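**Student:** Compute the structure for the input listed below.
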Amino acid sequence: MGNDPITSVIFHLITPASHNWAPMPGRRTLVFLLWIIVTSCLVHAKQLAVVTDLANQTTNVSAAELIRLFNARVRNWTDGKPVIIVLRDPASVDMELVLRKVFNMTPAQARSFIQAHKPSIIVAGSDEAVLRFVATNRGAVGIVDLYSLTKGVKVVKIDGKLPVEQGYLLRGN
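**Tutor:** Alright, predicted model coming up:
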């Protein structure tokens, strides 16, 4: 076993000493606390995907292009269709990563920004609502949880990477 202190703690929590098989006092509590920490980190590690309608010819954007797109600096796609941005409520936990990495705004600033850019930015109540709108409206683009994806939309790569790949802009917490 290496000298990594975290590995040592986990090893000693789950493996009784060979000479003493009696449970370590408080082991269950420590394992439970460790489980809470690990699962809370996993819950907060979002994996989001940028999606467009199936007819949209865009398959890849750079991070800079994505930021310009979602900050309403790009008004039309290359085929001339107007861009319609569909987002979740800026105050929702699901939007924390997007606000930080794409908008660089607080929830209050994002709400004001959305108000100023209606009707080109729409707020949806759920990932399912984002997906339905994007799937049925040419030019729509949205951001949803990776695990909400359906066949009715197309995932857009960012800097050549899919949401499951390391380095994808909207991956992490």
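**Student:** alpha carbons only for contacts and neighbour counts from here, please
**Tutor:** Noted.
**Student:** Counting by contacts, list what the longest strand that the chain contains packs against.
**Tutor:** Longest strand in the chain, counting residues (DSSP state E): strand 46-53. Contact here means 3 or more Cα pairs under 8 Å, 6 or more residues apart in numbering; DSSP states H and E; on that basis strand 46-53 packs against helix 127-136, strand 140-145, strand 153-158, strand 171-172.
**Student:** Second chain to compare with the first, below:
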Amino acid sequence: MKNLLLIACLCVVSFANAQAFRGKGDQKFQIGASFQDNGTGINGTYDFGVGENISFGVSSTYVLGVNDNLDADFGDRFDIKARFNANLSSVIGMDELDVYPGLSFSTKNFGGHVGARYFFTDGFGVYSEMSFPIAKYESGSLSSEEKLNNQFVFNIGASFNL
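**Tutor:** Now for the predicted structure:
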């Protein structure tokens, strides 16, 4: 039974005709879980295609599960970013898969991110993304609370075409 289910899933995925990034006017919404040192949270992004391989967007993260030994307030837990992506699905020749490196300006830092999204259908897919600070706005030693959303972060979740 397991083998039959696996074969059916592979057939459905192989016959799917989904396109990960369509270029100018394309809109993506993603919602998922965020993982980092001392906390886990929720992440949401919205990207809008402005060219064949370029998109601009916004991303926001709120850290829900913070370690008990931290005294993190709303300002430590919340982050919002303006972002730029180079969408490479047409470059790598896979319509279902979009690999996108990018840059972001947030309330905590100037950073970069690398992500990938795979679409099973025209409207639904999955994504994973890694983001990291390049230049932090606060200089010197940061407290553990200030490091929330100001360190390496891994996101994974669902992606939707709008």
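**Student:** How close are the two chains, by TM-score?
**Tutor:** The TM-score (TM-score structural alignment, normalised by the length of structure 2) is 0.27; 88 aligned residues with a Cα RMSD of 5.8 Å.
**Student:** circling back to that earlier point, of the helices and strands packed on strand 46-53 of structure 1, which stretch is the most buried?
**Tutor:** Most buried of these by mean neighbour count (mean count of other Cα atoms under 10 Å) is strand 140-145; its value is a mean of 25.
**Student:** Just the angle for that one relative to strand 46-53, thanks.
**Tutor:** Between the axis of strand 140-145 of structure 1 and that of strand 46-53 there is an angle of 160 degrees, by axes from the mean of the first three to the mean of the last three Cα atoms, to 10 degrees.
**Student:** between strand 140-145 of structure 1 and helix 127-136, how many degrees?
**Tutor:** In terms of direction (the same axes, to 10 degrees), strand 140-145 of structure 1 departs from helix 127-136 by 150 degrees.
**Student:** So which elements touch strand 140-145 of structure 1?
**Tutor:** Helices and strands in packing contact with strand 140-145 of structure 1 are listed as strand 46-53, strand 84-88, helix 127-136; criterion 3+ Cα pairs under 8 Å, 6+ apart.
**Student:** continuing past the host helix or strand of residue 108 of structure 1, what's the next helix or strand?
**Tutor:** When secondary structure is defined by DSSP states H and E, residue 108 of structure 1 falls within helix 107-116. Downstream of helix 107-116 of structure 1, the first helix or strand assigned by DSSP H and E is strand 121-124.
**Student:** Which residues outside that following strand are in contact with it?
**Tutor:** When contacts are defined by Cα atoms under 8 Å, 6 or more residues apart in numbering, strand 121-124 of structure 1 is touched by residues 84-89, 114, 130.
**Student:** Of those residues, which is the nearest to residue 43 of structure 1?
**Tutor:** residue 88 (17.9 Å; Cα to Cα).
**Student:** you'd agree that closest one is up against residue 127?
**Tutor:** Yes. Taking contact to mean Cα atoms under 8 Å, the distance of 7.3 Å between residue 88 of structure 1 and residue 127 places them in contact.
**Student:** Quick check, residue 62 of structure 2 in contact with residue 43.
**Tutor:** Yes. Under the criterion of Cα under 8 Å, residue 62 of structure 2 is in contact with residue 43, at a separation of 6.7 Å.
**Student:** Now do the strands in structure 2.
**Tutor:** 27-36, 39-49, 54-66, 78-86, 97-106, 109-119, 124-136, 153-161.
**Student:** Residue 14 of structure 2 is nearest to which of those?
**Tutor:** Within the strands of structure 2, the stretch nearest residue 14 of structure 2 is strand 109-119; the backing value is 11.3 Å (Cα to Cα).
**Student:** Thanks again, I'm all set now.
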